[in-house]
Each structure stands twice: as structure tokens, then as C-alpha cells.
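K.L.:
Please find the sequence and the predicted model below.
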Amino acid sequence: MKLAETVTFGGGTLDRAAELRGTDLDAAARMAGGGTILMWRGKPLVCAGALAPLMRLPLDHPVLGGARRVLLGRREDGTLVFAHDISHWTPADMPGTLDSFADPTEQSHPDLPDAVFAELRRIMVLLDAEEAAEAATARALFGWHDIHGFCARCGAPSEIVQAGWQRTCPSCGAHHFPRTDPVVIMLVTDGNSALLGRSPGWPEGMYSLLAGFVEPGETLEAAVRREVYEETRVPVGEVEYLASQPWPFPASLMIGMRGRALGREITIDPVEIEDAIWVTRENVSDAMAGRHAFLMPAREGAIAQFLLRNWLADRLD
């Protein structure tokens, strides 16, 4: 798919500068300039009001004291970009919607005027390609560290090394690296129609493409056929790859696929999904324009809407 890398989070050009991860990062930062983006509980710091662009702080900013640090990479101008996490800070009013499907809250730090922390899923389409890719990488890395503080081999506390791209166990010497879970998300079509489903708890009327994790020993094609059949009993024949999207909520790689349905009869698995329907191109077009009687489009910025929009425009090649 020619437009594959225009998907949200997929258009960054940052050089990850892996050769610097084991060096003196303080010295490298002084030589290469650069700054840092700031995260709190998975939320990036952005300009208040506009919610874009990302705020970039100098590396000697006092708010960074005690923060975790990772090196994201090197920009095209040669400057380095870091990410810091201050999740140890507790705001006066702790929201109860953190990491939810749609968290509308914003948090202001007293030492950061004119800036707020905002949910990345809410603001992802407001960021340019470079900012979105950097924020997604930072969220994914810090999220991995949050749940991998102990060695998976012996259970001892592990330590952050390699500029945040590795954890090492001082007890048994095991090395642990950030993981990404492959997820197939399928544009299953039959002529002028596409198969959509919805999960419990989604906003009323919202339908999206079917998706599911790839299991051990499975090809992407086999995962597509299995997931669609498990959820809807619709058999799928020909399958092809379209595009992928890093999805750091918390650690997935969404792998966009197209499948050709071999039947149209739907029998849903209520454990997996709440509903599934066939929709026409006209239905999807009306939903995206806000004209459909009940159908809401998939979330803007998600690969599901990206694939559906390109399907409407005949740009899947």
C-alpha cells in the first residue's frame, strides 16, 4: 500500500541512534543539543488550549529532577531528543479516567505554566508526524518499564540500561528488551460491503474493523482467518497485507490486512464482540460525514479509519 506510512504514529523519520545507547548520554546531549518531551502516566505534555504541539523542555529544567529518562533518537538536524517521565508526581485532583477509552481530563504542573498533560489518543491527530511518532515511542517505552520492573527469569528487581531500551537483572544477568504485541486488524470485504464489529463499552453506534492478537505459531494470514471466524463465523479466503501502525495502548503493532469474505452469514461470539454488521461504502461515507442514522465511524487517527477511508477512495494498492 503506497500510503501505508501516512498512518498516525507511522510517519516519523527519527534516527533511533542505537549506537549511543551505551554511551555517556549527558556528554552526547551537550554536543548534539536537543531537549526532551515530558510524560506523566502515559500523557505527553502539550501546549494548553491548542493541545499541540508537544512541549520540549531543556534537559536542565528543574521539573526533571527524579524523572526517568530514555533516549528516543536523533532528528534530521542532528539534535538528540529524549523523553522524561514524572509519573511519581501526584496532581491535586487525581482523575479516575486515566488510560480509559476517552480521557477528557488535563493535568497542569505548577512548574509548567501554559502546558498540560493530555491523553495521547485524544490529541494524536493534532500532532505532526514527527511529534506523534516521538510521543508514541515514549509512551510505549515507559509503559513497558512500568510493568517489567522484575526479572522474568528469577523475579529479582531489574535495572534500566541502554538509555531505556533494555533492562538487566543484577541477580541472574538476564537481559530484557521492550516487547510489541502483533495484532491483525482486518478490512474484510465482499464486493461493495465491509464487515464491521463493536465491543461492549464503546460509544453508542461506533463500529470498527475486527481485530485480534496473533497467536504463537501463526502467520498473519492465518490469524486473520481465525479471528474473523471466531468472532463472526464468516469464512475468509484471500488475505493481503496493507499497512501497520504502532499503537502504544499499551504495546501493540496493529497490522492492517485485507481479507476476501467467502460468505456473508454472521453468527457472533458474544464473549468476543457485542455485534457485527455488513456495511456498504455508502454507509461508511455517510457515517464519516455524520449523516448515518446510527453508525459512528472508527476513532480518528486509528488504523481502522485509515483503512476505511482509503477503501472508500480506492487507494488500497
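P.N.:
Happy to help now that I have it.
K.L.:
alpha carbons only for contacts and neighbour counts from here, please
P.N.:
OK.
K.L.:
what ranges do the helices span in the protein?
P.N.:
For the chain, helices defined by DSSP state H occupy the ranges 25-32, 120-123, 129-146, 220-232, 281-288, 303-312.
K.L.:
one more structure, for comparison:
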Amino acid sequence: MSAFDTFPLGQPAFVSHILDRAAHLRGDDAKLLALEQRPDARAYVVQRDSLVVKQEADGPRALLRIDEALNFGANPGTIFLGLREGAAVFGMGISAVAVEKLLPRSDVAVNELRGMAMQGVVPPDQLSAIAMAKSMVNWHQRHGYCANCGTRTAMKEGGWKRDCPACKTEHFPRTDPVVIMLVTAGDKCLLGRQKQFPPGMWSCLAGFVEAAETIEDAVRREIFEESGVRCTDVSYYMTQPWPYPSSLMIGCTARATSEDIVVDRAELEDARWFDRTEATLMLKRQHPDGLAGPHPFAIAHHLVGRWLQTDAGTRA
């Protein structure tokens, strides 16, 4: 199965959710403990950008039994992610020291999540739950102390809150909004390159929404700051949770009112216009110069693909 089959147009990674979040259970410690102790309880174990998986004959298994997770060295604290067919699913962290001990083993692997998602190693319908686990575990690891007074905080509400025992401040996980947009000018679309991209890869421009800023203003500002292109007619397409570390990609389109490009080299390595033919070849990985568009697991691929499909339908 190809990446195009795994993530068909309009269905990037991390958007198909298999869990009932069951938020009403988060405040019931006794109930959560009982669910965790049931034999059907499962957990995703994450360490930074990687996932611990059990190696089996038919491939790696990401959803571990609680006893398996603990035996692999996962931290005992669990984050309640939700219910799957009545069974509880949790997120668990694991230390770098414990991961080092796992590396020589043949029955377990610690693999980078992005690579597994792109290769279709993990079932696509599990990626959203894994993204939740990754975001939440990383949040707890980075927010162990009160930002108000510096006191060590305690996990509450099934892992969805941290309380400060000293100043009583409540801390909640945050999601950072990011606009990602395809700007078009007639039969051309604007794509950019960042220094960390693989050779030949181009993608949509993107940036964080700032305080007291609308999505539309963020799109116009980011496009102008990074490329010098002015745009209008901003439209919303779809969103994609993005667990790096915990963002929400807000996919948009816009129409350019200017075409001269002035690249901000601090943000981009380059930016340029691509016509429909080039963009099609890039998404299919068939460009004669080896240029490539974004991978189907990312929303940027679907922004470009939707534009090409809509344009083709208009011209048919």
C-alpha cells in the first residue's frame, strides 16, 4: 500500500480518532485506577519524538498492555487518553536511560513516530491517539514546576491538569495554532523550502498565530513576512493536529495580489512559483529534476492536491 492509499486526499495523518475521550472520567481517580488494572487496558509509550513498539511476526505493535509497558521501563504515571470499545487507553512516558536498555533487544523497538507514520508502519487510525499521547507526555515532562511560583506541581484529572500545592495555580496543556497555506496566482502556486527539508522538497508556507491575531491576518502576515507576496481572499480548508510538540495546523488558501518574491532567508532557504504541471509531478514524485512536494501524511500535501483537483475539475 502506498502513502497515497494510506492518506487519501483530505485525510492526512493524526485526524482519524479511534477513542472516546470520556472526559467525564478524568476526575474519578478510583474509576481510572480500576480501568488501568483491567486486563484489556492498553498504553502508548513515547519518548520525545519516538514510540516504543513490540516486535511481532506480523509487524510492530504500538498499543501495549500495561504490564508490557512497565516491563519495558515506562514511567508508572499514566495519562488517560480515552476509551476504545470500553477499554481504557493511556499514554506513558519512558526515560532515555530505559530506552538505552531496550535498544539491544529484538522483541522491542524504539522508532521515530514521523518515519513510522510516513511509511505506514502504524495503522493510520491509531495515529491521532498516539499524537495525543506524545503531546501530553511531552507537556508533563516540560511543565513539572509551577510557572507562577516554581513549586513542584502534581498531575490531576487523569493527566489533563497539573495543580500547584503552594499557590493553587492550575496548569493545563496548551495547543499552539499554526496557519499553513497555499497561495495561488492563477495557474501557479507558491511553495517554499526550509533548510532542514530533504533535498528537493518544497512545501506550503506556515507560521504560528500570534496573540490577538485572527487566522486571516496570520495568513496574510506570514506570507508577506516570508516571501514578500501580498494576498487576499483567505479561506479555511481543514485542520490537522501536529504533535511537534503540540500544534494545530490550520490549513488555508489565499489568492496572491502580487507575485514578486523577496525571501526572508532567516525563515526560508528559498520560495518560488510552480505551475500546475510541475506541482502535479512533484506530488507524484515524478519531477524530472527530482523535486518533490510534501508527503501525503502532512496537510500541506492535501492543500496542493485539492487545488490541483479543483482546478482540473474546473477545466474539464
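P.N.:
Right, received. Where do you want to start? Please read all numbers here as calculations on a predicted model, not as lab measurements.
K.L.:
one step back: make a markdown table out of the helices of the first structure and add distance to Gly73 of the first structure and mean neighbour count.
P.N.:
As requested, the helices of the first structure are arranged in a markdown table below (distance: least, Cα to Cα, whole Å; neighbours: other Cα atoms under 10 Å):
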| stretch | distance to Gly73 of the first structure | mean neighbour count |
| --- | --- | --- |
| helix 25-32 | 11 | 13 |
| helix 120-123 | 20 | 20 |
| helix 129-146 | 9 | 22 |
| helix 220-232 | 30 | 21 |
| helix 281-288 | 36 | 18 |
| helix 303-312 | 25 | 20 |
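K.L.:
Give the full set of residues in contact with the counterpart of Leu20 of the first structure in the second structure.
P.N.:
Counting by TM-score structural alignment, Leu20 of the first structure corresponds to Leu25 in the second structure. If you count contacts by Cα atoms under 8 Å, 6 or more residues apart in numbering, Leu25 of the second structure has them with 31-32, 158.
K.L.:
about what we covered before: for the helices of the first structure, which one sits closest to Leu14 of the first structure?
P.N.:
Leu14 of the first structure sits nearest to helix 129-146 of all the helices of the first structure, at 7.4 Å, using Cα to Cα.
K.L.:
distance from the closest one to the second structure after superposition?
P.N.:
Superposing on the second structure and averaging over aligned pairs (mean Cα distance after the TM-score superposition for the first structure), helix 129-146 of the first structure comes out at 1.0 Å.
K.L.:
Trace that helix over to the second structure and give me the residue numbers.
P.N.:
Aligned by TM-score structural alignment, helix 129-146 of the first structure falls on residues 124-141 of the second structure.
K.L.:
And the strands in the stretch 151-300 of the first structure, which stretches?
P.N.:
159-161, 166-168, 175-176, 181-190, 193-198, 208-213, 236-247, 252-261, 275-280 (DSSP state E, counting those that start in this stretch).
K.L.:
right, so the ones you listed: which one is the most enclosed?
P.N.:
Mean neighbour count (mean count of other Cα atoms under 10 Å) peaks for strand 181-190 among those, with a mean of 23.
K.L.:
elements contacting that one?
P.N.:
Other elements packing on strand 181-190 of the first structure under the criterion 3 or more Cα pairs under 8 Å, 6 or more residues apart in numbering; DSSP states H and E are strand 193-198, strand 208-213, helix 220-232, strand 252-261, helix 303-312.
K.L.:
Find me the equivalent region of the first one in the second structure.
P.N.:
Matched against the second structure by TM-score structural alignment, strand 193-198 of the first structure falls on residues 188-193.
K.L.:
how much does that stretch stray from the first structure?
P.N.:
Between stretch 188-193 of the second structure and the corresponding residues of the first structure, superposition yields a mean separation of 0.7 Å, by mean Cα distance after the TM-score superposition for the first structure.
K.L.:
Show me what that stretch is in contact with.
P.N.:
Residues contacting stretch 188-193 of the second structure (Cα under 8 Å, 6+ apart): 182-184, 201-205, 268-276.
K.L.:
how about the nearest residue to the alignment partner in the second structure of Asp114 of the first structure, chain neighbours excluded?
P.N.:
Asp114 of the first structure maps onto Asp107 in the second structure, with residues paired by TM-score structural alignment. Distances taken as Cα to Cα, 6 or more residues apart in numbering place Gln55 nearest to Asp107 of the second structure, at 4.9 Å, with adjacent residues excluded.
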